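>>> return atomic coordinates for the entry below.
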Amino acid sequence: TGRLDSRAMRRIGFPWSPALVTRTCAAVGGTILAARLALSHGVACSTAGGTHHAHRDWGSGYCIFNDLAVAARWVQREGLARRVLILDLDVHQGDGTATIFAGDPTVFTFSMHCAKNFPFRKPPSDLDAPLPVAADDDAYLAALAQHLPRALDAFEPELVLYDAGVDPHREDRLGKLALTDAGLYRRDVTVLEMCRARGVPVATVVGGGYDEDLEKLGRRHTTVHRAAVAVFSDAASA
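Just a heads-up that it's a prediction; the model follows:
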């Protein structure tokens, strides 16, 4: 309706417009669709989503509705999956997701992020893996290899919702980490291979990314889609 007060809009970070409403609802719907398709086909990749700073009753940090939370609840309500793991590899901690599912044994929240970055107050996820500023490909992938198998094997999810934010990239203006293009690709392949090896469907969203060169940024956001083709191409042709 455009009736949010100026304080609420400042917290979100976007000016209100009808186009913003359309975009926001479409992104949430896209994540729900990706979750449904992943449960049918093993993997599905949205071209939007990852609004992990949105809380239950307020938006923040360019996030209005938490599409990951909505999709998790949707698949549970529809009886399609009971146990959902939300894997958040955006460079910023998923504070909204963490607070929404705090104390909920049916949703496991795992955030690996830059320790010294937004949000400055980080409510605990079920598993947080904070990384130091300037962590490079090797450090990042080692941390992922340490934590993700444990989370998957201990929680045994029926669906993974994967926020494949590209803001850990070394050229990202808000990231503070130092991953290369190759490092992001290896990250996404690693996640998808681990899920596939365990027979866990995975739905991906693009998450954050901040670069004035939109062509570079757009290419960077396709990383998870290219990784999905590489990991699941034989399944599609079977």
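>>> only C-alpha atoms for contact and neighbour calcs from this point on.
Fine.
>>> can you give me the helices for this structure?
6-12, 18-41, 67-77, 95-100, 137-155, 181-197, 214-221, 223-237 (DSSP state H).
>>> would TSV of the ones you listed with mean neighbour count and distance to Ser111 be doable?
Converted to TSV, these look like this (neighbours: other CA atoms under 10 Å; distance: least, CA to CA, whole Å):
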stretch	mean neighbour count	distance to Ser111
helix 6-12	14	21
helix 18-41	18	18
helix 67-77	21	13
helix 95-100	24	9
helix 137-155	15	10
helix 181-197	19	13
helix 214-221	14	19
helix 223-237	16	17
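>>> can you list the ones you listed in CSV and add distance to Pro130?
As requested, these are exported to CSV (distance: least, CA to CA, whole Å):
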stretch, distance to Pro130
helix 6-12, 24
helix 18-41, 26
helix 67-77, 20
helix 95-100, 13
helix 137-155, 9
helix 181-197, 16
helix 214-221, 22
helix 223-237, 22
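>>> wait, which of the ones you listed is closest to Leu127?
Nearest to Leu127 among the helices of the chain is helix 137-155; the distance by CA to CA comes to 8.1 Å.
>>> so which elements touch the closest one?
strand 107-114, strand 127-131, helix 181-197 (3 or more CA pairs under 8 Å, 6 or more residues apart in numbering; DSSP states H and E).
>>> tell me the angle that helix makes with strand 127-131.
Between helix 137-155 and strand 127-131, the angle comes out at 170 degrees (axes from the mean of the first three to the mean of the last three CA atoms, to 10 degrees).
>>> contacts for helix 137-155 next, please.
With contact meaning CA atoms under 8 Å, 6 or more residues apart in numbering, helix 137-155 is reached by 83, 85, 108, 110, 112, 129, 131, 178-180, 183-184, 186-187, 191, 194-195.
>>> ok, and the closest non-adjacent residue to Val28?
Using CA to CA, 6 or more residues apart in numbering and skipping the chain neighbours, the partner closest in space to Val28 is Asp67 (4.7 Å).
>>> next up, for comparison:
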Amino acid sequence: MLIAYDPIFAHPLPAGHRFPMAKYELIPAQLLREGVVTADVFHKPQPVSEETILLTHTAGYWDKLKNQQLSEKEVRRIGLPQSPGLVMRERVICQGTIDCALHALEHGIGLNVAGGTHHAFADRGEGFCLMNDFAVAANYLLHHQLAGYVMIIDLDVHQGNGTAAIFEGHKQVFTFSMHGEHNYPFHKERSMWDIGLPDGTTDEEYLSKLADSLALLMQRERPDFVFYLSGVDILSTDRYGRMKITENGCRCRDELVLNTVKQYNIPCAVAMGGGYSPQLRHIVNAHCNTFKTAAAIF
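The predicted structure is shown next:
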């Protein structure tokens, strides 16, 4: 198993900013402390190349990012301060997801400690996302003919609106998003298949819907590569999620997805996505369960 991680993920934002960056340092530390993995599985990605970025993002948007020329409105939409360090972090995240995908092609699975930046569009960022790592990695695989038909399984509580828009009408990428119907973003884009869940959805309801959906997707679509966004903002403890999913329910969700791709022998790259529980341990434990599940299955 390969885990993409770099200390740049843990760099703090200005004091008082609500985005929980500390989890990116705590997840690897907890996995090592519990003996789930050894230090040799961690991989430090390099920044993704401009050539690869431009397979997904427009030249105009990339120029704004690298030259620090986003407008105040664009910065507000993203919700993160404009800085060269943040752009570099996003480049490392994107390459980390590519590296996980390349590892998965040979070994079945690769996991990024960060990633899941699914609110970034081709020409703009929003919702804490500057560049869309799953879209960048999917286009990399397709461009280099390393995959022919890619599926993105997005189980963050928020719809992957940027991902949906980037791949709208695409013949080689299938986008599936199961999310809170009444949650952000309030204007939803159109994925190939969207399932909007009501506030207060429980473990039983969630897992039943997911199991049925995965069975149908695998039988009908037969992808040869899967990207899985395992956001833990579905937890009942999440300040924004509005769901009633327990930590065990979240773990069972991961088991469902990863057992399914293993059963169909489909390589899979995983990114962590969102998580905003007031107590950081709830976020870290749930994310660590994703890695534990992957280690057990693969």
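>>> now the TM-score, please.
Here the TM-score for the pair of chains, by TM-score structural alignment, normalised by the length of the first structure, is 0.95; 232 aligned residues with a CA RMSD of 0.9 Å.
>>> that older thread, need the helices and strands packed on helix 137-155 of the first structure in TSV (columns: distance to Asp95 of the first structure).
Shown next, in TSV, are those (distance: least, CA to CA, whole Å):
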stretch	distance to Asp95 of the first structure
strand 107-114	9
strand 127-131	11
helix 181-197	21
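>>> and Pro105 of the first structure, how many neighbours?
Residue neighbour count, defined by other CA atoms under 10 Å, stands at 11 for Pro105 of the first structure.
>>> what's it aligned with over in the second structure?
Alignment note: Pro105 of the first structure maps to Lys171 in the second structure; criterion TM-score structural alignment.
>>> residues in contact with its match?
Shown in contact with Lys171 of the second structure (CA under 8 Å, 6+ apart): no residues.
>>> go on, Asp156 of the second structure?
Residues near Asp156 of the second structure by CA under 8 Å, 6+ apart: Ser177, Met178, His179, Leu229, Ser230, Gly231, Val232, Asp233, Ile234, Gly273, Gly274.
>>> cutoff 7 Å now
His179, Leu229, Ser230, Gly231, Val232, Asp233, Ile234, Gly273, Gly274 (CA atoms under 7 Å, 6 or more residues apart in numbering).
>>> what lines up with Ala38 of the first structure in the second structure?
So Ala38 of the first structure corresponds to Ala104, using TM-score structural alignment.
>>> let me fix that, I meant to ask about Leu159 of the first structure.
Matched to the second structure by TM-score structural alignment, Leu159 of the first structure sits across from Phe225.
>>> thinking again about what came up before, which of the contacts of Asp156 of the second structure fall within strands?
Among these, the ones falling in strands (DSSP state E) are His179, Leu229.
>>> can you redo the contacts of Asp156 of the second structure as TSV with neighbour count and distance to Thr290 of the second structure?
Converted to TSV, those look like this (neighbours: other CA atoms under 10 Å; distance: CA to CA, whole Å):
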residue	neighbour count	distance to Thr290 of the second structure
His179	24	18
Leu229	25	11
Ser230	28	8
Gly231	25	10
Val232	30	10
Asp233	26	13
Ile234	32	14
Gly273	24	12
Gly274	28	13
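>>> Ala296 of the second structure: which of the contacts of Asp156 of the second structure is nearest?
Among the contacts of Asp156 of the second structure, Ser230 lies closest to Ala296 of the second structure (CA to CA), at 16.5 Å.
>>> who's in contact with the residue lying closest to the closest one once chain neighbours are set aside?
Distances taken as CA to CA, 6+ apart place Met272 nearest to Ser230 of the second structure, at 5.1 Å, with adjacent residues excluded. Met272 of the second structure is in contact with Asn112, Val113, Ala114, Gly115, Gly116, Leu229, Ser230, Gly231, His287, counting by CA under 7 Å, 6+ apart.
>>> at 10 Å instead, please
Applying CA atoms under 10 Å, 6 or more residues apart in numbering, we find Met272 of the second structure in contact with 24, 111-117, 156, 228-232, 286-288, 290-291.
>>> and it, what pairs with it in the first structure?
Using TM-score structural alignment, Met272 of the second structure lines up with Val206 in the first structure.
>>> gap between its match and Asp67 of the first structure?
Distance from Val206 of the first structure to Asp67 of the first structure, counting by CA to CA, to the nearest Å: 12 Å.
>>> overlap in contacts, these two.
Residues touching both Val206 of the first structure and Asp67 (CA under 10 Å, 6+ apart): Ala48, Gly49, Gly50, Thr51.
>>> neighbours around Glu168 of the second structure, how many?
Neighbourhood size, Glu168 of the second structure [other CA under 10 Å]: 16.
>>> which ones are touching it?
Glu168 of the second structure sits next to Gly162, Phe174, Thr175, Glu189, Arg190, Ser191, Met192 when contact means CA under 10 Å, 6+ apart.
>>> again, 8 Å this time
Arg190, Ser191, Met192.
>>> same check, this time on Gly30 of the first structure
With contact set as CA under 8 Å, 6+ apart, Gly30 of the first structure has these partners: Ser46, Thr47, Ala48, Gly49.
>>> just want the most central residue of the first structure.
Centroid check for the first structure by CA atoms, centre = their mean gives Asp163 as the closest residue, at 1.4 Å.
>>> surely that one and Leu85 touch.
No. Counting by CA atoms under 8 Å, Asp163 of the first structure does not reach Leu85; the two are 11.0 Å apart.
>>> re the thing from before, most neighbours, which of the shared contacts of Val206 and Asp67 of the first structure?
Neighbour-wise, these (other CA under 10 Å) top out at Gly50, 31 neighbours.
>>> relative to Arg3 of the first structure, how far out is Leu141 of the first structure?
In this view, Leu141 of the first structure and Arg3 of the first structure are 44 Å apart by CA to CA.
>>> meant to ask about Thr47 of the first structure
Going from Thr47 of the first structure to Arg3 of the first structure by CA to CA gives 29 Å.
>>> count of neighbours near the match of Leu159 of the first structure?
Phe225 of the second structure has 25 neighbouring residues, counting by other CA under 10 Å.
>>> just checking, it touches Pro267?
Yes. Counting by CA under 8 Å, Phe225 of the second structure does reach Pro267; the two are 5.3 Å apart.
>>> residues that sit against both of those two, list them.
The contact sets of Phe225 of the second structure and Pro267 do not overlap (CA under 8 Å, 6+ apart).
>>> mind checking what Val284 of the second structure lines up with in the first structure?
Using TM-score structural alignment, Val284 of the second structure pairs with Gly218 in the first structure.
>>> likewise for Gln68 of the second structure?
Alignment note (TM-score structural alignment): Gln68 of the second structure maps to Gly2 of the first structure.
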